[in-house]
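Enquirer: Below is the structure, and that's it, no one-letter string:
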């Protein structure tokens, strides 16, 4: 398919998305709008983790840590000094924390940038480890970030966290950043760098034998993934308007990992589709946590049961469709054109 036609179709698709967002703003209630916002943020997080794990083969479990960094940095920058003065009850905030302020766009970028810096710093020693050891080490990093956030009250307000964060993250911001994330990662993967990352994933030894600086490319992938994890954390903080260290437990990384695995490791299309489906499904499964009457028996609600049900569903996916929804396939304009041409024939 010609490049000009592809660009035109992309522009039309963005226009359709904009129309749908306008309709959603007009006709969706607050709860439905919140679900749509969570879909956009989960897509950002899934794409960033898929770049690290699905396309580069780095088993990372530290996404919650990078999200926490982005969330705290963004929150500090978009809250007013008066808000911070009232929030910091345990100990007064550092002067530079209390007086720091920036527009929302700059604050989100700063959250992603600081997360990327931390990704590069921890990546230099950790990316030299093997697969399983890397997963354990990045999990430890995420826990360190959470514990540090809990114990520096002059920076993060300790266990109390932040409340009353300005709610700037609406549908337009969240889906706009989701499109930016998708565009950047697609362009990265379509370049020669993307081919190198896939070669490292498939056979690292062969890539080294071909003269590839494996460590440098791993660090690049890890840093870019960390940047967008920080972006997702920043948007989530502004969407929920409250954060605290307990939000950024391992389960947060596990939720993102579920989306990546269910969609397909090495498929951006799969991450987008699974981000939509799993976010909706997790909300729909809240019904299993409520009391229900079944055949004359009253069953009490069990908090957390939806995650049990969903974890069982993930096990079934791994057992019977290990490649996920899309495997390593992508949904492109060219593939869609091929489908329509076969149907006409």
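Expert: In hand now; what should we look at? All values derive from a computational prediction rather than experimental measurement. Numbers count the residues shown, from 1 in each chain.
Enquirer: From now on I want contacts and neighbour counts done on CA atoms only, so please keep to that.
Expert: Will do.
Enquirer: Which positions within stretch 306-315 qualify as buried?
Expert: For stretch 306-315, a neighbour-count test (16 or more other Cα atoms under 10 Å) marks 306, 307, 310, 314 as buried.
Enquirer: so what's the third one closest to, chain neighbours aside?
Expert: Okay, so that is residue 310. residue 282 (7.5 Å; Cα to Cα, 6 or more residues apart in numbering).
Enquirer: thinking the one you found is in contact with residue 309, fair?
Expert: No. Counting by Cα atoms under 8 Å, residue 309 is not a contact partner of residue 282; they are 9.5 Å apart.
Enquirer: where do the helices sit along the stretch 151-300 of the chain?
Expert: Along the stretch 151-300 of the chain, the stretches classed as helices by DSSP state H, counting those that start in this stretch are 153-156, 171-190, 192-202, 204-209, 214-240, 250-263, 268-284.
Enquirer: what's the closest of these to residue 107?
Expert: With distances scored as Cα to Cα, the stretch of these nearest to residue 107 is helix 214-240 (8.0 Å).
Enquirer: now the angle between helix 171-190 and that closest one, please.
Expert: With axes from the mean of the first three to the mean of the last three Cα atoms, to 10 degrees as the basis, helix 214-240 and helix 171-190 are set at 170 degrees to each other.
Enquirer: quick one: helix 214-240 to chain centroid distance?
Expert: In this view, helix 214-240 has its centroid 8 Å away from the chain centroid, taken as Cα atoms, centre = their mean, to the nearest Å.
Enquirer: just the angle between it and helix 192-202, please?
Expert: Using the same axes, to 10 degrees: helix 214-240 against helix 192-202 is 100 degrees.
Enquirer: Now do the SS call for the residue lying closest to residue 177 once chain neighbours are set aside.
Expert: Ranked by Cα to Cα, 6+ apart and with sequence neighbours excluded, the top spatial neighbour of residue 177 is residue 44, at 7.5 Å. With DSSP: H, G, I helix; E, B strand; the rest coil as the basis, the three-state label of residue 44 is helix.
Enquirer: Take this one as well and set it beside the first:
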């Protein structure tokens, strides 16, 4: 009975999400649609990043590298052949990318290939680096992100260097971004709740004890790292096909810093926290733009200071971390059981009041 109730609630939530996307797709203007798309892309990136940083407890500083791999892959796959000849005028694009491109109808195939390329990159960097711990792992993965940045600037025959790749078809919309966000949450949640997820948490709590219990620590870390890289590549591909351009500066270390803020502020290991905080982060980044604009209320005049948005944002981050040291959600996860228990608690006092009458 309980499983049936949970299934019905899950179906109802999917229907509700589809209805909201359908309404938003037809009623929101371009500005709010861009914010909604960005929020969904951050959900994909943050939830997958949380798998390695929160669930496994291994500090990785290289998600910007995975996003860049996915972004450049989708750009090379989806840019029309005629457009490639115009974009790569400094140095011709190498074969086979110069000879073919995927049609928009195969966008999903392009996203999956982008994720696979990023996952391969995660495997190659994870194989030597995941034997490291703590700060050493963080420095190694940070170096990976910087390597990708340098290669993107200098491999003109593949990335067009600092000029980047422009004129991409804008294929990412609310259906794609939020569909991928929902799929990412579903898949990551199933991994976390599986035996592999329990092994990941065991590694996070005590590596020595986990290894003594027969858990292959390096293998578990590799699984989380490759999975995180796969979805990180997809998030990078979604972002590139949203803004229809890519350059090396798009996925600098600032992107990793943003994701780290989302994961830590939401609560390490909490999928719910990562998803909700990703939305709050995207909205707050836009709302705070108003503090950079001149404001005249008669008795109060604000001249508008460029860069003030980041000052206010940083102050808010400091306050949040002072009052919510384990993040906004801690290790808490949303579940239908939690929601139903809350509803039952509300029903009990009402029944008692009717009985007293």
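Expert: Structure received. Not measured: the values here are computed from a predicted model.
Enquirer: Tell me how the two chains score on TM-score.
Expert: The TM-score (TM-score structural alignment, normalised by the length of structure 1) is 0.97; 344 aligned residues with a Cα RMSD of 1.3 Å.
Enquirer: Who are the contact partners of the residue nearest to residue 177 of structure 1?
Expert: Residues touching residue 44 of structure 1, when contacts are defined by Cα atoms under 8 Å, 6 or more residues apart in numbering, comprise 177, 178, 181, 182, 228, 229, 232.
Enquirer: Which residue in structure 2 aligns with the first one?
Expert: With TM-score structural alignment defining the correspondence, residue 177 of structure 1 maps onto residue 180 in structure 2.
Enquirer: how close does the spatially most central residue of structure 2 get to residue 65 of structure 2?
Expert: Averaging the C-alpha coordinates of structure 2 gives a centre point, and the residue nearest to it by Cα atoms, centre = their mean is residue 45 (1.3 Å). Plainly put, residue 45 of structure 2 is 12 Å away from residue 65 of structure 2 if you go by Cα to Cα, to the nearest Å.
Enquirer: give me the number of residues near residue 26 of structure 2?
Expert: 9 (other Cα atoms under 10 Å).
Enquirer: which non-adjacent residue is nearest residue 221 of structure 1?
Expert: Leaving out its chain neighbours, residue 221 of structure 1 is closest to residue 52 (Cα to Cα, 6+ apart), at 5.8 Å.
Enquirer: surely that neighbour meets residue 228?
Expert: No. Residue 52 of structure 1 sits out of contact with residue 228 when judged by Cα under 8 Å, with a separation of 11.0 Å.
Enquirer: These two: which has the busier surroundings?
Expert: Of the pair residue 52 of structure 1 and residue 228, residue 228 is the one with more neighbours under other Cα under 10 Å, namely 32 against 26.
Enquirer: Tell me the residue in structure 2 aligned with that one.
Expert: Using TM-score structural alignment, residue 228 of structure 1 lines up with residue 231 in structure 2.
Enquirer: Pull the contacting residues for that match.
Expert: Contacts for residue 231 of structure 2 (Cα under 8 Å, 6+ apart) come out as 44, 45, 48, 115, 184.
Enquirer: Please convert those to a markdown table, extending it with distance to residue 10 of structure 2.
Expert: Formatted as a markdown table, the entries for these read as follows, by distance: Cα to Cα, whole Å:
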| residue | distance to residue 10 of structure 2 |
| --- | --- |
| 44 | 19 |
| 45 | 23 |
| 48 | 21 |
| 115 | 27 |
| 184 | 15 |
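Enquirer: And the match of residue 228 of structure 1, how far from residue 98 of structure 2?
Expert: Where residue 98 of structure 2 is concerned, residue 231 of structure 2 sits at a distance of 26 Å (Cα to Cα).
Enquirer: What does the residue nearest to residue 310 of structure 1 correspond to in structure 2?
Expert: Superposed on structure 2 with TM-score structural alignment, residue 282 of structure 1 falls opposite residue 285.
Enquirer: Burial check on that match, number of neighbours?
Expert: For residue 285 of structure 2, which is what you asked about, the neighbour count (other Cα under 10 Å) is 14.
Enquirer: And for the one 10 residues further on?
Expert: For residue 295 of structure 2, the number of neighbouring residues by other Cα under 10 Å comes to 13.
Enquirer: what does residue 239 of structure 1 give?
Expert: Neighbour count of residue 239 of structure 1, defined by other Cα under 10 Å: 21.
Enquirer: quick one: what's aligned to it in structure 2?
Expert: For residue 239 of structure 1, the residue aligned by TM-score structural alignment is residue 242.
Enquirer: quick one: its match from residue 102 of structure 2, how far?
Expert: Distance, residue 242 of structure 2 to residue 102 of structure 2, using Cα to Cα: 17 Å.
Enquirer: same question, residue 85 of structure 2
Expert: Summarising the geometry, the distance separating residue 85 of structure 2 from residue 102 of structure 2, computed by Cα to Cα, is 16 Å.
Enquirer: can you pull the contacts of residue 281 of structure 2?
Expert: With contacts defined as Cα under 8 Å, 6+ apart, the neighbours of residue 281 of structure 2 are 39, 262.
Enquirer: can you rerun that using 10 Å?
Expert: Contacts for residue 281 of structure 2 (Cα atoms under 10 Å, 6 or more residues apart in numbering) come out as 38, 39, 42, 258, 259, 261, 262, 265, 287, 313.
Enquirer: measure it to residue 258 of structure 2 for me?
Expert: Spatial separation of residue 281 of structure 2 from residue 258 of structure 2 under the definition Cα to Cα is 9 Å.
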